[in-house]
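Asker: After the sequence you'll find the predicted model.
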Amino acid sequence: MSLLPQEIIRRKRDGGALDSEHIHDFIEGMTSGRVTEGQAASFAMAIFFRGLSVKERVALTRAMMQSGEVLAWDLPGPVLDKHSTGGVGDTISLALAPAVAACGGYVPMISGRGLGHTGGTLDKLDSIPGYVSQPDIETFRRVTREIGCAIIGQTADLAPADKRLYSIRDVTATVESVDLITASILSKKLAAGLQGLVMDVKCGSGAFMDNPADARALAESLVLVANGAGLPTSALLTDMNESLASAAGNAVEIAYIADYLTGRRREPRFHDINVALCAEMLVLGKIVDNLAEARARVEQAISSGKAAEIFARMVVALGGPADLLERPDKYLSKAPVIRAIHAEKAGIVQRVATRDVGIAVVALGGGRTRPQDPVDHAVGLTNLAGIGDAVDHDHPLAIVHAQTEEAAQAAERAVHAAYTIGDSAPHPGHLILERIGVPT
């Protein structure tokens, strides 16, 4: 039996369980406008404090998925995707999608803009001249079918209830709810018509969840709910105690990917995470039988240049330049002030307050403090020193890319404060903390 929105809120507020039909009715009301902003905010707050069971999470995810168009694919290979909970220098999507496509998967990836201290894949793609990051659905379908992957932003047609509820959560201090995070992420992925999903759940000083127990709880929720909703999903808990790539920004991360895909520079930390996530996707998609074989297939796709070729074709298909990978400097905007940031004393990097590094990039103009703010694609940090690296007069903490000397000086102060320098090499941490597989 249908309930009034306020009665659904009351039931959850008082700790009761919501039936699937109650949840679907409330979400339908949000989409149609029958549910008010105040009611939606109260619903989010009730969930924040009272929580949802796995069954309720599945129902909420499905209801949000069904609030808009749900894509269906007829392709000769599995439709796969990856989602990261966000971090600094996390530009894996741009390397992963073409690598998986090179191995026979299809990757229709719907990405977001920067959130807080974390960079957004969509903002990075917008630094490529001509690249249409939010095409119509038919273009999205065509590029995925013809190239093997397409990386775009969320359209108004897919999971519109999520877009409305997220904007409400953002201003009502309910963003951190594991229940709501789970439904938000997975509703968009289910709407994309996926057949397999790998979650990269970040943990550490640059992650939204720096505590391993919290990160594990989110990963377990995502895996349980996704599989409960019919989407085979696994998760990796990965380290975010330092920038994943040595570049953080927008154009500077596109340049980094150009170097990575062409083989001009492949940093082990970034490469190992990329290969691990790709391998999970190939196994989920039943392209190969085991992770060892999957890793070998991905390594070959990258080293042979096939992944680079697919990325270049995707860029062209979505309006960008054909020779971006070979000549990134020709197309990517450059900041007028580029200089090294040196440590105040020589030594070895012990720890990095990675969140503060991300905030320094935002302060340079590489991110937003308000949703309507423009992003400066040229600014950022490159050559970021990692934990265990020696720093001295010849080996800086980072290179800053700024619009003014004043902005560069502010970034220098922030980077100095974010780095702890000592005399001895710290004990190396694990890059992949844990794997959470598909429930059996």
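Answerer: Nice, thanks for sending it over.
Asker: drop to CA atoms for contacts and neighbour counts, all remaining ones
Answerer: Noted.
Asker: Would you agree Gln350 is in contact with His427?
Answerer: No: using C-alpha atoms under 8 Å, Gln350 is not in contact with His427, being 9.0 Å away.
Asker: So between those two, which is more surrounded?
Answerer: Taking other C-alpha atoms under 10 Å, Gln350 and His427 do not tie; Gln350 has more neighbours (20 against 9).
Asker: so the more buried one is in which element?
Answerer: strand 347-352 (DSSP states H and E).
Asker: helices and strands around whatever helix or strand comes next after that strand, which ones?
Answerer: Toward the C-terminus, strand 347-352 is succeeded by helix 354-361 as the next helix or strand (DSSP H and E). In terms of contacts (3 or more C-alpha pairs under 8 Å, 6 or more residues apart in numbering; DSSP states H and E), helix 354-361 is packed against strand 248-249, helix 405-418.
Asker: packing partners for the helix or strand Thr139 falls within?
Answerer: Using DSSP H and E, Thr139 sits in helix 137-147. Other helices and strands packing on helix 137-147, by 3+ C-alpha pairs under 8 Å, 6+ apart, are strand 107-111, strand 149-153, helix 306-317.
Asker: Compute the distance between Thr31 and Arg50, please.
Answerer: According to C-alpha to C-alpha, to the nearest Å, Thr31 stands 23 Å off from Arg50.
Asker: Okay, one more to line up with it:
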Amino acid sequence: MSHTPSRSSFPEMIMKKRDGGQLSADEIQDFIDGVTSENMQKSQIGAMLMAIWQKGMVPEETMELTKRMMMSGEVFTWPKEWVMVDKHSTGGVGDKISLILAPALAACGCKVPMISGRGLGHTGGTLDKLESIPGFKINLTSDKIKQTLQDVGCCIVGQTDALVPADRTLYALRDITSTVDSVPLITASIISKKAAETLNALVLDVKCGKAALCKDQKDAQILAKSLVTVGNSLGIKTGAVLTRMDAPIGRCVGHTLEVYESLECLKGRGPDDLRNLVITLGGCLLHMSGQSATLADGKKAISDVLMNKKALQKFQAMLEAQGVNAEISQALCSEKAEYFKYLQPAEYQTEFMAQDEGTVLSLDGMVLADVLHKLGAGRSKAGEKINHRVGAELLVGLGQPIKKGQAWIRIHHDDAELSSQQQHELEGALNIGSAASYQDSPRVIEFLLPN
């Protein structure tokens, strides 16, 4: 498949894009071949990423880049009767939806070959969260993925070496070259992996707000339209849901704590906003893939498998299929689980008290993510180790009354003390005011679903 770039040299291609030119299909093929064959130097790839970030791409370029990335490695094939679905989120704070949604969809009869990523920028990665469960293996062979889908119905894995190798290189370099927030690069990265999964339906959770890549709704709409257009043009029924990302999702942030909260949701408990997002996104997929007649029917089906514990059973089976000892998986999935007997707790817990009394008007998820990142929950460069134990529990919710001196957050950390800067930042993340000035903002803003 690979061919030696003959039409243009790498510096010429970089210059053309830097100066705002449109890359041809052949040039994009040369770029992707250069990335996968390692004929292109890392500095040249970084320069091309920056040129794309600065000048953007027209839809044809984005489409071509996505297709070439998809074809840079293996493309899955499945039995015809399988209904293949997946979801992708553009990343948020406390976004643990995948851990709950994949088994819920499997419990509804779908197959979910969820290929996930590690933390990128300030957002936590689904794989990092699952690796806080002792024994969980994210690297499965293609055969093992197929076997797990046959037996369980879902798996959550890292990219195999053979799957979209071009993206693995670009994904790591985007993080360290500050080119994460580019619409063409985000689109190509997400859709190339999902297209290689050979899906019937895909839903995209496009976040907007303070703690999202897209800070405002207009930017989120542009990204959602790009993703939906490219997905549908590659033959996947693709829809998007725009969701608000200012305050964290649920009450827990941080890898181990988010696993604990996901398990609570799978047991029919847990925070309403988390549960509602799972039900909404799952309902979209069931409807788009023809598994339910209406969106409302799809939402009800997802709600039912959370309440009757069928999704929990699938989660337990997935854990065991992916290397977790049966004793641990059973203990975690039991009704009265002693979570922190099996999930590692942090050494210290520090609670912060409210400085005023009134109503919780807002909680700044971005501030929280930044502090936790510095405490070891995130990466500054690709391949860095992270601390799964670091995290935060919100002890109050939006719109709730709060008293002066009441604990509003509990930080789980392994450094003996938080710095005065970190304490100051955290105190600024909580906004208290009068009940009259509280505005309830629903998480779901807009649907962009195919007809």
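Answerer: Yes, it's here. Quantities reported herein were computed from a predicted structural model and do not represent experimental measurements.
Asker: looking at the helices and strands packed on helix 137-147 of structure 1, which is closest to Glu242 of structure 1?
Answerer: strand 107-111 (22.3 Å; C-alpha to C-alpha).
Asker: residues in structure 2 aligned with that closest one?
Answerer: Aligned by TM-score structural alignment, strand 107-111 of structure 1 falls on residues 112-116 of structure 2.
Asker: who's in contact with the residue nearest the centre of structure 1?
Answerer: Centroid-nearest residue in structure 1: Ser84, 3.7 Å away (criterion: C-alpha atoms, centre = their mean). Ser84 of structure 1 sits next to Met199, Asp200, Val201, Lys202 when contact means C-alpha atoms under 8 Å, 6 or more residues apart in numbering.
Asker: what's the answer for Ala410 of structure 1, then?
Answerer: Neighbouring residues of Ala410 of structure 1 by C-alpha under 8 Å, 6+ apart: there are none.
Asker: Tell me how far it lies from Asp392 of structure 1.
Answerer: Ala410 of structure 1 is 20 Å from Asp392 of structure 1, by C-alpha to C-alpha.
Asker: now do Gly114 of structure 1
Answerer: Here Gly114 of structure 1 is placed at a distance of 32 Å from Asp392 of structure 1 (C-alpha to C-alpha).
Asker: if we can go back for a sec, skip the chain neighbours and tell me the closest residue to the residue nearest to the centre of structure 1.
Answerer: Asp200 (4.5 Å; C-alpha to C-alpha, 6 or more residues apart in numbering).
Asker: Using the three-state scheme, assign the one you found.
Answerer: strand (DSSP: H, G, I helix; E, B strand; the rest coil).
Asker: Quick check: the aligned residue for it in structure 2?
Answerer: By TM-score structural alignment, Asp200 of structure 1 lines up with Asp205.
Asker: before we move on, what about Ile399 of structure 1?
Answerer: Mapped onto structure 2 by TM-score structural alignment, Ile399 of structure 1 lines up with Arg410.
Asker: where's its match, which helix or strand?
Answerer: Using DSSP H and E, Arg410 of structure 2 falls in strand 407-413.
Asker: all helices for the stretch 151-300 of structure 1, in order.
Answerer: Here the stretch 151-300 of structure 1 has its helices, by DSSP state H, counting those that start in this stretch, at 160-170, 178-191, 212-228, 251-262, 268-284, 291-303.
Asker: on that earlier part again, quick one, what contacts the match of Asp200 of structure 1?
Answerer: Contacts of Asp205 of structure 2 (C-alpha under 8 Å, 6+ apart): Lys87, His88, Ser89, Thr90, Ala240, Val241, Leu242, Thr243, Leu281.
Asker: Name the nearest residue to Ser142 of structure 2, sequence neighbours excluded.
Answerer: Thr160 (7.4 Å).
Asker: The equivalent of the one you found over in structure 1 and Pro428 of structure 1, how far apart?
Answerer: Using TM-score structural alignment as the criterion, Thr160 of structure 2 maps onto Thr155 of structure 1. Thr155 of structure 1 sits 41 Å away from Pro428 of structure 1, going by C-alpha to C-alpha.
Asker: Comparing those two, which residue is more hemmed in?
Answerer: The residue with more neighbours, out of Thr155 of structure 1 and Pro428, is Thr155; 15 against 9, by other C-alpha under 10 Å.
Asker: Provide a list of residues in contact with that one.
Answerer: Thr155 of structure 1 makes contacts with Gln134, Asp136, Ile137, as judged by C-alpha under 8 Å, 6+ apart.
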